[in-house]
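Visitor: Show me the folded form of this:
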Amino acid sequence: MRYMIINKADAESEAGGFPAPEVGEAVGKVVEDLSKAGVLLFAEGVHRSALGARVKVEDGRRTVTDGPFAETKELIGGMLVVEVRNRDEAIEWAARLAEALGSEVEVRRVVEEADFEPGSDVYPN
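Guide: Here you go, the predicted model:
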């Protein structure tokens, strides 16, 4: 099963800053351990929202809103995708990342084709 582990942006990252060196090293260690365990598919950070945009299409009309965006707690700071045996294993890795970051992370299962098959516990028919 694939899971996305999402870390939220914070005021520092939204201001264009980088994490403290010890945080960067701790996160790097978790990423290295994920890679050594063979479960890491990818890990990426994202730039601050000031460099981004939100796109909405309504009734065929496109609206583009340039960043920055006010609600930092709702913004993604980075993500990892792992392939693990189950949700519990994903949570164990997420806990290590949350500890390294000193903040909360979110764990979400990635939708797979099998989720839509009859009898699936994710999207029951």
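
Visitor: contacts, neighbours, all on C-alpha from now
Guide: Noted.

Visitor: all strands for this protein, in order.
Guide: 2-8, 40-45, 53-58, 61-66, 76-83, 105-109 (DSSP state E).

Visitor: what packs against the fifth one?
Guide: If I follow you right, that is strand 76-83. Applying 3 or more CA pairs under 8 Å, 6 or more residues apart in numbering; DSSP states H and E, one finds that strand 76-83 contacts strand 2-8, strand 40-45.

Visitor: try the fourth one
Guide: Using 3+ CA pairs under 8 Å, 6+ apart as the contact criterion, the neighbours of strand 61-66 among helices and strands are strand 53-58.

Visitor: ok, back up a step: right, so the strands of the chain: which one is the most enclosed?
Guide: Of all those, strand 2-8 has the most neighbours on average by mean count of other CA atoms under 10 Å, namely a mean of 22.

Visitor: Second input sequence below; structure requested for side-by-side comparison:
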Amino acid sequence: MQFLVIRKADAETEAGVMPSAQLIDDMTTYNARLVERGVMKSGAGLLPSAKGARVSFTNGQPAVIDGPFAEAKELIAGFSVIEAGSLQEVIDMVRDWPRSDGHGNVQIEIRQIATADDLGFSDDQQDRYNRLVDQEAAAQQQ
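Guide: Below you'll find the model as predicted:
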């Protein structure tokens, strides 16, 4: 199973405060342990919402809203994709989150990533999805 580990934004991340050298070292060490265990598939920090946009649809019509967005607690500052056998395994990994992040005051959300089986794909939909995954992997090899 794969899980999305979401580091929620806070006032500092939304203000564009860059991480300290200590936090970069701590996060790199934390992430390296996950990579060495073979459980971390990807991850990255995100720039503040002021550098982003939202696209909302009403009756199929898109409307673009430029950042920043008001509620920092509803935003994300970074993410990791983790492979694990259970939600509890991921919770146990997150318990070791670096205390230097957010001065020890961060919120992490963990969500299981839905699979084709979870979503009820038909055989044709699964085949189409598999072809897209194969195309993406081939493109990354180039």
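
Visitor: can you pull the contacts of Val31 of the first structure?
Guide: Leu40, Ala43 (CA atoms under 8 Å, 6 or more residues apart in numbering).

Visitor: Oh, that last question was meant for Asp10 of the first structure, not what I typed.
Guide: By CA under 8 Å, 6+ apart, the contact list for Asp10 of the first structure reads Thr72, Lys73, Gly77.

Visitor: count of neighbours near the second one?
Guide: Lys73 of the first structure: 12 surrounding residues under other CA atoms under 10 Å.

Visitor: so it sits right up against Ala9, yeah?
Guide: Yes: using CA atoms under 8 Å, Lys73 of the first structure is in contact with Ala9, at 6.5 Å.

Visitor: how far away is the closest residue to Phe79 of the second structure other than its chain neighbours from Pro68 of the second structure?
Guide: Take Phe79 of the second structure and drop its neighbours on the chain: the residue closest to it by CA to CA, 6 or more residues apart in numbering is Ile6, 4.6 Å away. For Ile6 of the second structure, the distance to Pro68 of the second structure equals 19 Å [CA to CA, to the nearest Å].

Visitor: follow-up on the earlier one: so which of the helices and strands packed on strand 76-83 of the first structure comes closest to Glu104 of the first structure?
Guide: Smallest distance to Glu104 of the first structure across those (CA to CA): 7.0 Å, for strand 2-8.

Visitor: mean shift between that closest one and the second structure?
Guide: Once fitted to the second structure, strand 2-8 of the first structure is off its aligned match by 0.5 Å on average (mean CA distance after the TM-score superposition for the first structure).

Visitor: which residues of the second structure does that strand align to?
Guide: Mapped onto the second structure using TM-score structural alignment, strand 2-8 of the first structure covers residues 2-8.

Visitor: Stretch 61-81 of the first structure now?
Guide: Counting by TM-score structural alignment, stretch 61-81 of the first structure corresponds to 61-81 in the second structure.

Visitor: Give me the contacts around that stretch.
Guide: By CA under 8 Å, 6+ apart, stretch 61-81 of the second structure touches 2-11, 13-14, 40-57.

Visitor: now swap in stretch 36-46 of the first structure and tell me
Guide: Contacts of stretch 36-46 of the first structure (CA under 8 Å, 6+ apart): Val31, Leu34, Ile76, Gly77, Gly78, Met79, Leu80, Val81, Val82, Glu83, Val84.

Visitor: give me that answer again for 10 Å
Guide: 2-7, 9, 13, 30-35, 52, 75-85, 90, 93 (CA atoms under 10 Å, 6 or more residues apart in numbering).

Visitor: Over to stretch 111-120 of the second structure?
Guide: With CA under 10 Å, 6+ apart, stretch 111-120 of the second structure has contacts from 1-6, 81-84, 86-87, 90, 121-123, 125-126, 129-130.
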